[in-house]
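*Asks:* Provided below for reference: sequence and predicted model.
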Amino acid sequence: MFLDDIPLPRGNAAIWSSITVMLASFTYMFFSTEVKFIVQEIMFQLFLSFVTISVLKLCEFLEEYRHIPSRYKSYWKALNASLDLKKNGCGVVFSALFYYLLLECKNEDIGFLRSLAWEISLSCFCYLFLKVFRFLDPTPAEISEICEKNHFNVAHGLAWSYYIGYLKLILPNLEERIKKYQHISKNIPEYKKKWKLYILIPFSCKIHDKLEKMDSRIKFFGNLPELCVDRAGIKARSYKNSIYSIYDQKDKIHYCILEYATPLRSLFEMSNDATAAFSKEQRRQQAKLFYSTLKTILNNSVECTGYFRLIPYDDDLEEGKIDSHFLTTTILDHMQQEGMEYIVPEQTTWEESSNDSLSSEEQLMISKSDDPQPLQSMNY
C-alpha cells in the first residue's frame, strides 16, 4: 500500500560506494604505473586538497568572527565552528607534516617551490570559484541527510514534543479513565479487552475539528473523564479524549478512542504562511517523517506500549478520487487487525446487553489467528 512511501532511515550506501570507486581507481593506477609514483601523486593531491579546504574554512571564519559576541562568546569556539578542528585535525596535521617533508627534500630546488606555490594558488582559485558560484553547495539530498541524522527536521521536534507533552501523560492513564467512564456511563461495552488511542496521521496534514464532517459514518459518542495535571505553571491542566462510534457498511457500531495528531496542524499552517518558506512537498515529507519518528518513539516507550495505534493514510488526492467513507474504512481495517472488538446494535443499552452478552445481535469478534501476538507487534 501507500506505506511503502514512508522514508526509511538513511544508511551508508554513499560511503561504501565511494570506497568502491576509490579501490577501483587505485587498482587502475596500480596496473598503469609504478607504486612509488602513485603514492607521491596521491599525497600531493591530498596536500593540495587540505590546504585549499583550510583556506576556504578560514574565509568562512571571517564571517563567523563578526558573530563572536552574539553567538560564540569565544574566539576559539568561533574558530572551531568554522574549521571543525576535531574532525579535520588529522588532515591539518597531515598537510603540515607532508609540507615539511617536501621542503626538507627540496629545500634547494627553487623551481620546485615555485611549482608548488603555483599548484596551491591554482587549486585555491578553482575551489573558491566553485564555492562563490555555489557549485559546492550541498544538494537537497545532502541537506536532508544532515537534518535527519542530526535530528534537525521540524517533524522530529514535533514528534518528541507531542510525545513528551501529551502522549506520555495520557496513554499510561488511559485504561483507568476508561474504567471510570464505563462505571459512570453504563452504556459502553466492557468486553473490549484492550482500549487504545487511535491517532490519525493524514499526510496532507489537513486536520478537521469535527470528524463527523469528514465522514458521515463517524459519530461522537462521549468524552472520557478529564486528566488533570499540574503542567508548566498551569494548575490542574486538563487533557481530554473522545470516544467515537464508527459505523460499518452493515450499520453495526464499533467504538474507539479517536483523534488527530494535532502537531500536523502546525505543518499545514506553516505551508500556508509565506514567511515560513515551507512548500507543500516539504510538508508531505515532514508528515511522513513525523509518523516514522513518532512510531519509533512510542515503540521504545515502556509506559505507552499497548495503548496506542497510529493510523497513517494518504488523503492528498484529487477530488472525486477518494471515497467519501475512506476514513471509516481505514479505521475499521486497523480495528480488525487488533484481533478483538465488541460490536453492539445502535440502540442497545448496557443493561440489556449484560443479560445476553453473546447473543446473535451482539458478537464478540475474535481474530482468525489462534496464536497470541505480543502487544509490541500490534502497534502500527
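*Replies:* Ah, there it is.
*Asks:* use CA for all of it now, contacts and neighbours both
*Replies:* Fine.
*Asks:* hey, which helix is longest across this structure?
*Replies:* helix 35-65 (DSSP state H).
*Asks:* How far off centre is it?
*Replies:* 36 Å (C-alpha atoms, centre = their mean, to the nearest Å).
*Asks:* Structure two is appended below for comparative analysis:
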Amino acid sequence: MQVRVNPDGSFRTPRLIPQGRSNYFEYCIVALCAVLFGVVSCYYDMQYVMFCVSTMILSMVVVEIIQRLVMLVEEYFSLQSRYDNSYKKLFLCVFSSTIPTVLFVTGALIITSFTWNKQTKEAWFFNLLTMIIYVTTEYLQLKTAPIYNSIQISNPKTMDVGAGMAIGFFHGYLRILLPNNPQNDRGLKHVMEIYEAKERIKFARRALYILVPLSLHCPFRLTDMSDIMEESSSLAAIEEDRAGVKNRNYKNSVYKIKCQRPDGKEGRIYVAAEYASPLKTFKESVESDGKFALHYQQHKTDILWKFYTTIVQLVKEDPLTDGLCEFIYYADFDKRGARVDIGKVLLKRLHADIAADKKKQEEQ
C-alpha cells in the first residue's frame, strides 16, 4: 500500500498509487519514423531521402531560430528587470538547447552538406511544406490535452507546483530541522537523544517519518487515522530567526504505536512522525474554486508524485539530511474505500527499515 525506494533510486509502486510515466510514447515515435524512413528508402534513392529528411529538420530549425529572435527582441526591453543587465543571461535564456538537440541538428547539417547534389525542386517543396506544417502546429497548439500536461509534470527535469512545494518544504523546514548542531541544541538526532534521556524511552529509529497520503487528507492528529497509536509529548522545539520572525519554533510530534513484543506481551514503539505540511495547503487549493483549481484537480496525483520523488531526492542528495528523514507515500484508503490504519503502515515501514539497517551494519 506504500511506495518503496529501490537501491538504484527507482520506485516500486502499489496498484492503488499512480506511478511515474515512462518514455514509451517517445520510443514509439522514433520507431515509427525509422519504419517510415525504411519504407520510403525502398522507392527512392537513399541519398535523396537523407537529403530530404535532413533539410526538413533544418527547415524546422530555421523557423525556431526566427521565433527565438523575435523573443530575443521582446526580452531585450526587460534586460535590467529580468537579466540584471547581462546580455549573456539573456542570450542563454533565449538560445539554450539540449545536447541531444545540438547533436541532432549538427548531424542534419553534415548529411545535408554531403547530399547537397541531390537537391530538386520537389525536395525544396517538401521543405517549404514542412515549415508551413511546423508553424501551423505551433499556432494550433495541438498538444493541449491534459495528458500532455501530465507528461510534462511527470518529467523529473521540469519545474512545476509539485517540485516547487518539495523545494520550499526542504529548504524552509527540513534543512532547518534535521542537521545536527549539538553546540546549540539543534538537530533532530540531538533533540531525540535528549528526549530519550528525559522520558527514559528508546525510539525505534532516530529519524523523522513524514507521511504523504494519496488522498491528501491530513488530520490534526495521526491518532485520528489509527486505532493502535497514542500521542506522547512532543520533541523540544528548535528556534530560528527567519524572514522577520524572531524565535520561530520548529517542533515535532512523538507517537507510541502498540505492538506485540517477542515475549507475546503488548509493547510500545516510539516514533517521530507527521504529515507533509505542504499537502494540507495543496488539498485546500484543490478543493477551492480559485484560480488553477481545475488544473490542480486534473493533475492532483501527478503533482503529488512529483512532490514525493523530488523531496526524496533532495533529502538523499544532501549529506546533512540523508538518513534523518523517511517519506511514506501510501494509499490511505483501500479498494473498498475503507480507511487504512496509519499505525500499521508506520509499523510495517519501521520493521523494514530496522532490518535494512541491521543488514547494512553486517555488511560493513
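*Replies:* Right, received. Where do you want to start? Predicted model, so just to flag it, every value in this text is computed and none were measured.
*Asks:* mean per-residue distance, the next helix or strand after the longest helix of structure 1 to structure 2?
*Replies:* Using DSSP states H and E, the helix or strand that follows helix 35-65 of structure 1 in sequence is helix 75-83. Following the fit onto structure 2, the mean deviation recorded for helix 75-83 of structure 1 is 7.1 Å by mean C-alpha distance after the TM-score superposition for structure 1.
*Asks:* Could you name the helices and strands sitting against helix 75-83 of structure 1?
*Replies:* If contacts are counted by 3 or more C-alpha pairs under 8 Å, 6 or more residues apart in numbering; DSSP states H and E, helix 75-83 of structure 1 sits against helix 35-65.
*Asks:* returning to what we had before: the longest helix of structure 1 - contacts with which helices or strands?
*Replies:* helix 75-83, helix 85-106, helix 110-132.
*Asks:* run the last query once more with 10 Å
*Replies:* Applying 3 or more C-alpha pairs under 10 Å, 6 or more residues apart in numbering; DSSP states H and E, we find helix 35-65 of structure 1 packed against helix 13-30, helix 75-83, helix 85-106, helix 110-132.
*Asks:* If you count contacts, what does the first one end up packed against?
*Replies:* It stands for helix 13-30 of structure 1. helix 35-65.
*Asks:* The helix it packs on vs structure 2, average offset?
*Replies:* So helix 35-65 of structure 1 averages 4.7 Å relative to structure 2 (mean C-alpha distance after the TM-score superposition for structure 1).
*Asks:* what angle do that helix and helix 75-83 make?
*Replies:* 130 degrees (axes from the mean of the first three to the mean of the last three C-alpha atoms, to 10 degrees).
*Asks:* Contact partners for the spatially most central residue of structure 2?
*Replies:* Residue closest to the mean C-alpha point of structure 2, counted by C-alpha atoms, centre = their mean, is residue 306 at 3.0 Å. Residues in contact with residue 306 of structure 2 (C-alpha atoms under 10 Å, 6 or more residues apart in numbering) are 20, 153-156, 158-166, 300, 312.
*Asks:* wait, is residue 166 of structure 2 part of a helix?
*Replies:* Yes - the assignment for residue 166 of structure 2 is a helix, going by DSSP: H, G, I helix; E, B strand; the rest coil.
*Asks:* what's the matching residue for it over in structure 1?
*Replies:* Aligned by TM-score structural alignment, residue 166 of structure 2 pairs with residue 159 of structure 1.
*Asks:* just residue 302 of structure 2 next, same as before
*Replies:* Residue 302 of structure 2 maps onto residue 285 in structure 1, by TM-score structural alignment.
*Asks:* Residue 267 of structure 1 versus that match, what's the distance?
*Replies:* Distance, residue 285 of structure 1 to residue 267 of structure 1, using C-alpha to C-alpha, to the nearest Å: 10 Å.
*Asks:* Of these two, which one has the most company?
*Replies:* Taking neighbours as other C-alpha atoms under 10 Å, residue 285 of structure 1 and residue 267 compare with residue 267 leading, 24 against 17.
*Asks:* Ignoring the adjacent residues along the chain, who's closest to the more buried one?
*Replies:* Distances taken as C-alpha to C-alpha, 6 or more residues apart in numbering put residue 283 closest to residue 267 of structure 1, at 6.1 Å, once the chain neighbours are dropped.
*Asks:* Contacts only, for that neighbour.
*Replies:* Here residue 283 of structure 1 is in contact with 154-155, 203-205, 264, 266-271, 289 (criterion: C-alpha under 10 Å, 6+ apart).
*Asks:* Okay, and it sits in which element?
*Replies:* Going by DSSP H and E, residue 283 of structure 1 is part of helix 280-299.
*Asks:* Check the burial of the aligned residue in structure 2 for residue 202 of structure 1 by counting its neighbours.
*Replies:* Under the alignment (TM-score structural alignment), residue 202 of structure 1 maps onto residue 213 of structure 2. Neighbourhood size, residue 213 of structure 2 [other C-alpha under 10 Å]: 21.
*Asks:* Enumerate every residue touching residue 153 of structure 1.
*Replies:* Residue 153 of structure 1 neighbours (C-alpha under 10 Å, 6+ apart): 144, 146, 147, 286, 289, 290.
*Asks:* these two touch, right, the match of residue 202 of structure 1 and residue 331?
*Replies:* Yes - contact criterion C-alpha atoms under 10 Å: residue 213 of structure 2 and residue 331 qualify, at 6.0 Å.
*Asks:* need the contact list for residue 46 of structure 1.
*Replies:* Contacts of residue 46 of structure 1 by C-alpha under 10 Å, 6+ apart are 40, 52, 91, 94, 95, 98.
*Asks:* again, but for residue 41 of structure 2
*Replies:* Per C-alpha under 10 Å, 6+ apart, neighbours of residue 41 of structure 2: 35, 47, 48, 49, 50.
*Asks:* circling back: please determine how far the match of residue 202 of structure 1 is located from residue 299 of structure 2.
*Replies:* Residue 213 of structure 2 is 16 Å from residue 299 of structure 2, by C-alpha to C-alpha.
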